[in-house]
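Student: The sequence and its predicted three-dimensional model are supplied below.
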Amino acid sequence: MTIIICSGIHDPDLTNNFIQHLKIINQKFLAANILVITYPKIPVYSPVHLEQFLTKNINQNDSLLFIAFSAGVVGSIGAARNWQSKGRKVKALIAIDGWGVPLIADFPIYRLSHDYFTHWSSELLGKSTESFYSQPEVEHLTIWNSPHQTWGWWLNKSGAKIRCTAADFVLNLLQKYDEI
């Protein structure tokens, strides 16, 4: 199993911060098999380029769990669907602030949004298995750079709202899929 972390189009330090904050909160994250994909090394918005990169760098029998941010959500949903269409396993996609990206697939999809409007309007383009939105709202890059400080609401399968941070939500999902 490999966790694919796919950034948006921004300073790679923000992606490093995202990973570091998850590692600080949960030491098991240190042992996870993680492949980080950042722009401009790979055009993260391109499913074709992303899938080519994965094909070269991942065991074809590996199952993948994607964590993608912003423009990286565009490439990740396409690459994940292509990966699965070839008989390979995708456990889930965790889409962070992929506003305007239709997220429809045969694997679980989880959305995190930096505000309620983005959460609400994104759900019109594909219902999430579970979701999180920031409350109070934060800037777009903050949810990626500082997930441990981004408080909001986790909407779980039962319809309950749970107060937590974006990092708590992501780490809970990784535990659910036995990744940490």
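Tutor: It's in. Numbering: from 1, shown residues only.
Student: all contacts plus neighbour counts: C-alpha atoms, from now on.
Tutor: Will do.
Student: And the residue nearest the centre of this structure?
Tutor: residue 67 (2.5 Å; Cα atoms, centre = their mean).
Student: so where do the helices sit in this structure?
Tutor: Along the chain, the stretches classed as helices by DSSP state H are 12-25, 47-57, 71-85, 116-123, 142-145, 166-176.
Student: For residue 3, find the nearest of the ones you listed.
Tutor: helix 166-176 (9.1 Å; Cα to Cα).
Student: and the closest one, how far out from the chain's middle?
Tutor: Taking Cα atoms, centre = their mean, to the nearest Å, one finds the center of helix 166-176 at 10 Å from the center of the full chain.
Student: Check the contact between the residue nearest to the centre of the chain and residue 6; I expect there is one.
Tutor: Yes. Using Cα atoms under 8 Å, residue 67 makes contact with residue 6 at a distance of 6.2 Å.
Student: re the thing from before, export the helices of the chain to a markdown table and tack on mean neighbour count and distance to residue 63?
Tutor: Converted to a markdown table, the helices of the chain look like this (neighbours: other Cα atoms under 10 Å; distance: least, Cα to Cα, whole Å):
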| stretch | mean neighbour count | distance to residue 63 |
| --- | --- | --- |
| helix 12-25 | 16 | 20 |
| helix 47-57 | 15 | 12 |
| helix 71-85 | 22 | 9 |
| helix 116-123 | 17 | 26 |
| helix 142-145 | 23 | 24 |
| helix 166-176 | 19 | 13 |
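Student: one more structure, for comparison:
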Amino acid sequence: MAIAICPGFHPPSLTDEFLEAINFPAPSIRSTGCPLDGRSLFKEWVEAFGDPRNCEYKITVISYSAGGVGAIAACWLWHQAGGKIQSLIALDAWGVVLMGDFPIYRLSHDYFTHSSSSLLGLGDGGFYADPGVDHWQLWRSPHTAIGYGQIYGKTWDLKMTAAEFIRSVCGG
């Protein structure tokens, strides 16, 4: 598995804190371009992981806020070029249409954001903080955002942290 991180418009220190809290043991790339530009993100992935048709990894994409716009576009480009997407995990991608031929999971900082975003693509599962947390807290400190997570088609709707949900989706 390889991880592609697609942050939004926020101080880079928040992404540093997110990566420290999640602590993935996988090769990863942190996008540095415009979070709205899927084509630039796709090019970064090609540089990091090689030709999508020959990439040895299934890519897990984790996006935040506006980064969800570029992330979903880059996922589609990667997928159409023959690459494999393990999953797209979108944190607070409110207002972003998230649909694809690969697993998609929405995480939201509160129930309202979660329920209203589901109109733009329910995906394969989701998490919402309850009680709600600040928008930046969900990204900066996912281990402190407690709420409910569910992977649709399975029987659980468990109280957990956002970090635990992300790890469960990633298989760890």
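Tutor: Yep, that arrived. A quick note: this is a predicted structure, and the numbers were derived from the prediction, not measured.
Student: about what we covered before: distance to residue 35 of structure 1 for the helices of structure 1 - can I get that in a markdown table?
Tutor: Shown next, in a markdown table, are those (distance: least, Cα to Cα, whole Å):
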| stretch | distance to residue 35 of structure 1 |
| --- | --- |
| helix 12-25 | 11 |
| helix 47-57 | 9 |
| helix 71-85 | 13 |
| helix 116-123 | 26 |
| helix 142-145 | 17 |
| helix 166-176 | 15 |
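Student: Tell me the counterpart of residue 58 of structure 1 in structure 2.
Tutor: Counting by TM-score structural alignment, residue 58 of structure 1 lines up with residue 49 in structure 2.
Student: Apologies, that question was intended for residue 95 of structure 1.
Tutor: Using TM-score structural alignment, residue 95 of structure 1 sits opposite residue 90 in structure 2.
Student: Check residue 117 of structure 1 too.
Tutor: Residue mapping for residue 117 of structure 1 onto structure 2 gives residue 112, with TM-score structural alignment as the criterion.
Student: what does residue 74 of structure 1 give?
Tutor: Per TM-score structural alignment, residue 74 of structure 1 is aligned with residue 69.
Student: residues in contact with its match?
Tutor: 35, 36, 37, 38, 93, 96 (Cα atoms under 8 Å, 6 or more residues apart in numbering).
Student: which one of those is nearest residue 155 of structure 2?
Tutor: Nearest to residue 155 of structure 2 among the contacts of residue 69 of structure 2 is residue 93, at 25.1 Å by Cα to Cα.
Student: How many neighbouring residues does the nearest residue to the closest one once chain neighbours are set aside have?
Tutor: Nearest residue to residue 93 of structure 2, sequence neighbours excluded (Cα to Cα, 6 or more residues apart in numbering): residue 65, at 4.5 Å. By the measure other Cα atoms under 10 Å, the count of residues near residue 65 of structure 2 is 23.
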